[in-house]
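Asker: Sequence first, then the predicted structure, then my questions.
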Amino acid sequence: MNNEEVDRIRSVYARWEPTYDCSNAGYLRSLGERDDRLRGLLSRLPHNLTRCRVLDVGCGYGSLLNLFHEQGVPADGLFGIDLLLNRIQVARKRYPSFTLKEGNAEQIDFPDKRFDVVTVFTVFSSILDRGMAENVALSIARVLASGGTIIWYDMRYPNPWNRNVRPITKRRIRELFPSFELQLESLTLLPPLARHLGPATNCIYPLLVKVPVLRSHYLGLLRSAA
């Protein structure tokens, strides 16, 4: 376990949260696009959502888990883990029936093969230390049931304005999860561009995001061997 890297990540997010405008039109359009596409992915899962156990690694304030709840996953099948205690505290107040824990995903505090689905959204791009990233990947694989699915969303391009993140390419995903089949698509208009569309967001965003090179993230499924 890399305590220095854990401390760095906590510090970065503590500085970042007060300055990030979550009401920005481009940001909201990107979020809506991602969640709409995610709902479509859920229909392709080989799991019955009403009997599914889902773990969200880096669950933040719990909104992604709530999306699963809205799609039919019962509250007692929803679990989350996050490094930041303040996020877990807020999430517990919002969603008291979910199981939410503060913790380092290098050592996920759940039994082996516990979950049918593990969601990993913008987690690995925040980890600069390769050893820690590999530990997190091993920990996720350990708690995923045989035939389980990882739902992935993360940035595929570097951000020259933010040295605290790194791109996660398909090659890197394969290194982290070598026994998994990747089913990924590019998504999300480059955030620096999307956030400057202003009042024209709803008109211009759909046009720009059709250009593959302008899509900054991958969304999709990582399927384990049965």
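Answerer: Thanks, I have the structure now.

Asker: CA atoms for contacts and neighbours, from now on please.
Answerer: Fine.

Asker: Counting neighbours, what do you get for W16?
Answerer: 10 (other Cα atoms under 10 Å).

Asker: so what secondary structure elements neighbour the helix or strand containing A141?
Answerer: Using DSSP states H and E, A141 sits in helix 130-143. Helices and strands touching helix 130-143, by 3 or more Cα pairs under 8 Å, 6 or more residues apart in numbering; DSSP states H and E, are helix 170-176.

Asker: And here is the other one:
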Amino acid sequence: PDNLYVASIYLLRLGRSGQVKKEEAQQLAQQILKKPVSCYSGLRPLLQFYRKYLSHNEAIDLADEALKRHPNVRYLKKQLANSYRWKIFSKEDSPRRQSMCDRAISLYTDVISLYPETSLKVKLELASIYAESYIDRTELANQIYENLLSSEQDPYELQMLYFHYATYKNFHIQDRNASIDYHKKAAEIPNPNKYGKMSFNILRKIEQWGRNRRCAEILEFLENLSSHNE
């Protein structure tokens, strides 16, 4: 298709069936790089294709090339930071892991400092990179979460925040009780989005495993929640 955004979406869908050659993706990338930057340029879905069907490194290289051509564009900084984040969370062994964390942190920090209205999601992504860094940056992650917890009021956003904070408390701080508390906070917000539902399902699994001393409490909570939603 002539529309590069549509072409990227189409390529991403074709990738699931293995019908796309690497050269086709690279050709589309060159076309996108020559066009003015916008969220509908096709870069974002193409980066998804690169991550899923080529490699994280090639996705990073593509995002980096786009940013080199337009070094002051916030959207491209976010795309490159996100590409690093996916590589870091892939758990692929890499001697460059810490340098990638540092680069991602620098990009995220730059975006947030220049644009204070940056979305909650971007701030949570920065907190997640702090938590993954080999250099102990727990205090910086904690600070982000504390600031967000004291200021966020939108129910939809709160579910996302509580879910991510619960995950952080569980995997990085090993505070299982706090993790359960925040999953409960996410799950009990009316009209749950995917984050509230994921928290509900995690609580259900904890209760079903039967290994946590709070299983009875969790079961009662889930039953009460289910009865209110009927």
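Answerer: In hand now; what should we look at? These numbers were taken from a predicted model, which means no experiment stands behind them.

Asker: What's the TM-score once they're superposed?
Answerer: Once superposed, chain against chain, the TM-score is 0.25 (TM-score structural alignment, normalised by the length of the first structure); 101 aligned residues with a Cα RMSD of 5.9 Å.

Asker: ok so, going back, tell me which helix or strand comes right after the helix holding A141 of the first structure.
Answerer: Scanning forward in sequence from helix 130-143 of the first structure by DSSP H and E, the next helix or strand is strand 144-155.

Asker: quick one: buried residues of that next one?
Answerer: Neighbour-count burial for strand 144-155 of the first structure flags L144, A145, S146, G148, T149, I150, I151, W152, Y153, D154, M155 (criterion: 16 or more other Cα atoms under 10 Å).

Asker: and these, which two are the farthest apart?
Answerer: S146 and M155 (26.9 Å; Cα to Cα).

Asker: wait, doesn't L221 of the first structure sit right on G148?
Answerer: No: using Cα atoms under 8 Å, L221 of the first structure is not in contact with G148; the gap is 10.2 Å.

Asker: At which residues are the strands of the first structure located?
Answerer: Counting by DSSP state E, one finds strands in the first structure at the ranges 54-57, 78-82, 99-102, 115-121, 144-155, 181-189, 215-223.

Asker: which stretch among the ones you listed comes nearest I204 of the first structure?
Answerer: Checked against Cα to Cα, the stretch from the strands of the first structure lying closest is strand 181-189, at 10.6 Å.

Asker: Report all helices and strands that that closest one contacts.
Answerer: Taking 3+ Cα pairs under 8 Å, 6+ apart as the contact cut, strand 181-189 of the first structure packs with helix 25-42, strand 215-223.

Asker: so which of the ones you listed is the most packed in?
Answerer: Most buried of those by mean neighbour count (mean count of other Cα atoms under 10 Å) is strand 215-223; its value is a mean of 22.

Asker: Just want the angle from that one to strand 181-189.
Answerer: Here strand 215-223 of the first structure points in a direction 160 degrees away from that of strand 181-189 (axes from the mean of the first three to the mean of the last three Cα atoms, to 10 degrees).

Asker: Taking their axis directions, strand 215-223 of the first structure and strand 115-121 sit at what angle?
Answerer: Going by the same axes, to 10 degrees, strand 215-223 of the first structure makes 170 degrees with strand 115-121.

Asker: Show me what strand 215-223 of the first structure is in contact with.
Answerer: Strand 215-223 of the first structure has contacts (Cα atoms under 8 Å, 6 or more residues apart in numbering) with 34, 41, 147-157, 180-191, 209.
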